[in-house]
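1. quick one: sequence plus predicted model below, questions after.
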Amino acid sequence: MAVALYAGSDRSSTTAEGRVTRHSFSFGQHYDPDNLGFGPLVCHNDDELSPAAGYPDHPHSELEIVTWVLEGALVHTDSTGARHVVEAGRAQVLSAGTGIRHSEVADPGSGRCRFVQAWLAPTAAGASPSYVLGEAPPRGSALVEVAGGSGLPIGTTGARLLVARLSPGASVTLPDEPRQHVFAATGAVSLDGLSLRSGDAVRIEDEPGHVVTADVETELLVWSFGTLGG
């Protein structure tokens, strides 16, 4: 199917003290051999954290980890020496490379935190770990490259994260690329007769040029891949 709808209510979820994580793909104990990823995208998690809750220090390797904060602020620390408070509307890219440790917790002074985090397979293994933080794109009806392309650098060739903050009735045309993951992070949109509410996604293969129209104020996250490989 060229365009497939994935309801947010069908996602598996993991609950721990102070946090709830909703998984778009097979993850951890929620193993699903029919939903291991989409191109190089192997994880797309939607996290809600209570103040000061989150993920203590833990390791990663050979992953490109892209985080977009939707609400509140996320405190990131890692073994490269980076420590940043990532506020809503900003993105970070952690290239784990040969190995890195990091922690992520909700800033106690900013209340509840919600963020979406994607993991991608790198194009080439063996890179040095690195971290970069991006400025918030301007508000408006256009899709803005946040990571990949003219956005923050990521080590997955052809992968781009684009974000649009849409007013009711505003429309955007999806990129002219063969594989896309479209996620309604907040609000509600319509796409070719399909209705997406917060947490819903569509996966599109080899059928570019779709138009997305916001029914209400919406934050839209689009992963676009310039190749069907992966």
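-> Yep, it's here.
2. C-alpha from now on. contacts and neighbour counts both.
-> Noted.
3. so Pro175 makes contact with Asp206?
-> No - using CA atoms under 8 Å, Pro175 is not in contact with Asp206, being 11.4 Å away.
4. the more surrounded of those two?
-> Pro175 (19 against 15; other CA atoms under 10 Å).
5. how deep is Ser171 tucked in, by neighbour count?
-> Neighbour number of Ser171 under other CA under 10 Å is 20.
6. let me redo that: Ile65
-> Neighbours around Ile65, by other CA under 10 Å: 22.
7. could you say what helices and strands the helix or strand where it lies packs with?
-> Using DSSP states H and E, Ile65 sits in strand 64-71. With contacts defined as 3 or more CA pairs under 8 Å, 6 or more residues apart in numbering; DSSP states H and E, the packing partners of strand 64-71 are strand 83-87, strand 91-95, strand 113-120.
8. would TSV of these with mean neighbour count and distance to Ala136 be doable?
-> Output for the helices and strands packed on strand 64-71, formatted as TSV (neighbours: other CA atoms under 10 Å; distance: least, CA to CA, whole Å):
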stretch	mean neighbour count	distance to Ala136
strand 83-87	18	9
strand 91-95	25	7
strand 113-120	22	14
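9. closest to Ser13 out of those strands?
-> Comparing the helices and strands packed on strand 64-71 against Ser13 with CA to CA, the closest turns out to be strand 113-120 (13.6 Å).
10. so the helix or strand just after the closest one versus strand 83-87, what angle?
-> Counting by DSSP H and E, the element after strand 113-120 in chain order, helix or strand, is strand 130-134. Strand 130-134 runs at 30 degrees relative to strand 83-87, counting by axes from the mean of the first three to the mean of the last three CA atoms, to 10 degrees.
11. who does the following helix or strand past the strand holding Ile65 touch, helix- and strand-wise?
-> With elements assigned by DSSP H and E, the helix or strand that comes after strand 64-71 is strand 73-78. Counting contacts by 3+ CA pairs under 8 Å, 6+ apart, strand 73-78 is packed against strand 83-87, strand 100-106.
12. now do strand 73-78 against strand 64-71, angle only.
-> 160 degrees.
13. what lies in contact with strand 73-78?
-> 57, 82-88, 100-107, 110-111, 113 (CA atoms under 8 Å, 6 or more residues apart in numbering).
14. what do you get if the cut-off is 6 Å, keeping everything else the same?
-> Outside strand 73-78, the residues that touch it by CA atoms under 6 Å, 6 or more residues apart in numbering are 83-88, 101-107, 110, 113.
15. so which bits of it are buried?
-> Buried positions in strand 73-78, judged by neighbour count with 16 or more other CA atoms under 10 Å: Ala73, Leu74, Val75, His76, Thr77, Asp78.
16. spatially nearest residue to the fourth one, not counting backbone neighbours?
-> Taking CA to CA, 6 or more residues apart in numbering as the measure, His76 lies nearest to Glu104, with 4.8 Å between them; neighbours along the chain are not counted.
17. before we go on, here's another structure to hold up against the first:
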Amino acid sequence: MEAVVHKANTRGKVDFGWLKSNHTFSFGNYMNPERIRFASLRVLNDDIVAPGRGFDPHPHQDMEIISIPLTGSLEHKDSIGTSGVIRSGEVQVMSAGTGIVHSEYNHSKTDPVNFLQIWVLPDRRGAEPRYDQKQFSVEDRKNKFQVVVAPKESEEGLWINQNAWFSLGNLDVGVEASYQPKNNERGGVYAFLISGKVNINGTELSVRDGAGFPGADLLKVKALEGSELLLMDVPEIV
């Protein structure tokens, strides 16, 4: 099937002063009926939060939430007794399940934090709420793809309640890398380019562009510049 491309400048935008965010899919005040989700990938927000500011305590239910700081640090507290700080190089997962209340603030009083907030629809409702975070070695994704989120059974990365794999790759200019999708029959892979420029199966992406590849058997990625890429391999909801 043909790739579904979302250019960076077509994303929904909000600016509340303390928060600047770009929404790939419909979220909050941004509603685009053609961008509700890609398979089970429901939210992909590119957030910048001002120093010392953040999201006051608020509830979630039946959603798998992944946060990936790109620059800066993010402070987390929740109703199941978890608190901590995640920084660039770390990944955070939170299964909202039967219900969880949490807050997120920029941990720094002087520098903004830029992070990706991603929601994936779970494989079942009413799961037990849980939280986890992990530091990943950037060297382990140099010119290849490093799994950072996966199903529990895979024993790779941090696990969530869905048959989904998230992989990060840092590719030098000219490098070609392949990715074998795990949900190619129902679902697909959504690629989000954090930095640089790449060509994926003939589709060229620039910084902060996204593209979904439904039912792809193989992704062939060529870095046209030094690039950082996030691949989200997600199943369709049936």
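-> Nice, I can see it. Because the structure is a prediction, the values reported are computed rather than measured.
18. TM-score, when you put one on top of the other?
-> Overlay of the two chains. TM-score (TM-score structural alignment, normalised by the length of structure 1): 0.93; 228 aligned residues with a CA RMSD of 1.6 Å.
19. mean per-residue distance, the strand holding Ile65 of structure 1 to structure 2?
-> Taking mean CA distance after the TM-score superposition for structure 1, the mean distance separating strand 64-71 of structure 1 from the aligned residues in structure 2 is 0.6 Å.
20. what's that strand in contact with?
-> 88-95, 113-120.
21. and the angle from that strand to strand 113-120?
-> Using the same axes, to 10 degrees: strand 64-71 of structure 1 against strand 113-120 is 160 degrees.
22. that older thread, need the contact list for the residue nearest to His76 of structure 1.
-> Gly54, Tyr55, Val75, His76.
23. and it, how far from Ser141 of structure 1?
-> 30 Å (CA to CA, to the nearest Å).
24. kindly report the same for Thr14 of structure 1.
-> From Thr14 of structure 1 over to Ser141 of structure 1 (counting by CA to CA), the distance is 33 Å.
25. one more: Val93 of structure 1?
-> Counting by CA to CA, the gap from Val93 of structure 1 to Ser141 of structure 1 is 24 Å.
26. which one's more surrounded, Thr14 and Ser141 of structure 1?
-> Taking other CA under 10 Å, Thr14 of structure 1 and Ser141 do not tie; Ser141 has more neighbours (20 against 14).
27. excluding chain neighbours, what is closest to that one?
-> With CA to CA, 6+ apart, the residue lying closest to Ser141 of structure 1 is Leu166, at 5.0 Å.
28. which residue in structure 2 lines up with the one you found?
-> Structural alignment places Leu166 of structure 1 opposite Leu171 in structure 2 (criterion: TM-score structural alignment).
29. all helices for structure 2, in order.
-> Assigned helices in structure 2: none (criterion: DSSP state H).
30. show me the contacts for the most centrally placed residue in it.
-> Centroid-nearest residue in structure 2, with CA atoms, centre = their mean: Ile118, separated by 4.3 Å. For Ile118 of structure 2, the contact set (CA under 6 Å, 6+ apart) comprises Val43, Leu44, Ile65, Ile66.
31. ok, now with 10 Å
-> 41-46, 63-68, 93, 232 (CA atoms under 10 Å, 6 or more residues apart in numbering).
32. ok so, going back, isn't the match of Leu166 of structure 1 right up against Ala223?
-> Yes - using CA atoms under 10 Å, Leu171 of structure 2 is in contact with Ala223, at 6.2 Å.
33. residue contacts, the residue lying closest to Lys220 of structure 2 once chain neighbours are set aside?
-> Among residues not flanking Lys220 of structure 2 along the chain, Ser178 sits closest, at 4.6 Å (CA to CA, 6+ apart). By CA under 10 Å, 6+ apart, the contact set of Ser178 of structure 2 is Lys144, Phe145, Ile200, Asn201, Leu218, Leu219, Lys220, Val221, Lys222.
34. same check, this time on Val222 of structure 1
-> Contacts of Val222 of structure 1 by CA under 10 Å, 6+ apart are 143-145, 160-164, 174-175, 180-185, 201-203.
35. what about the closest residue to it other than its chain neighbours, distance to Thr213 of structure 1?
-> Excluding the flanking residues, the one nearest Val222 of structure 1 by CA to CA, 6+ apart is Val182, at 4.5 Å. Distance of Val182 of structure 1 to Thr213 of structure 1, computed by CA to CA: 12 Å.
36. any common contacting residues for the two?
-> With CA under 10 Å, 6+ apart as the test, Val182 of structure 1 and Thr213 both reach Leu191.
37. the two - which one has more neighbours?
-> Val182 (25 against 21).
38. which residue lines up with that one in structure 2?
-> Val182 of structure 1 maps onto Ala191 in structure 2, by TM-score structural alignment.
39. could you double-check that that match sits in contact with Pro214?
-> No - applying CA under 10 Å as the test, Ala191 of structure 2 and Pro214 come out as separate, 11.0 Å apart.
40. need the overlap of contacts for these two.
-> Asp233.
41. residues contacting Glu204 of structure 2?
-> Glu204 of structure 2 touches Val5, Lys197, Val198, Ala211, Val221, Lys222, Ala223, Leu224, counting by CA under 10 Å, 6+ apart.
42. can you list the residues you listed in CSV and add distance to Tyr131 of structure 2?
-> Formatted as CSV, these follow (distance: CA to CA, whole Å):
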residue, distance to Tyr131 of structure 2
Val5, 32
Lys197, 33
Val198, 33
Ala211, 28
Val221, 32
Lys222, 35
Ala223, 34
Leu224, 37
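43. so which of those belong to strands?
-> By the criterion of DSSP state E, membership of these in strands covers Val5, Lys197, Val198, Ala211, Val221, Lys222, Ala223.
44. now the fourth one: how far from Pro112 of structure 2?
-> What it means is Ala211 of structure 2. 27 Å.
45. returning to that earlier point: can you flag which of the contacts of Val222 of structure 1 belong to strands?
-> 143-145, 160-164, 180-185, 201-203.
46. are any of the residues you listed buried, and which?
-> By 16+ other CA under 10 Å, those give 143-145, 160-164, 180-185, 201-203 as buried.
47. from Thr213 of structure 1, how far out is the residue nearest to Val69 of structure 1 when sequence neighbours are not counted?
-> Closest residue in space to Val69 of structure 1, ignoring its immediate chain neighbours: Phe115 at 4.2 Å, by CA to CA, 6+ apart. According to CA to CA, Phe115 of structure 1 and Thr213 of structure 1 sit 23 Å apart.
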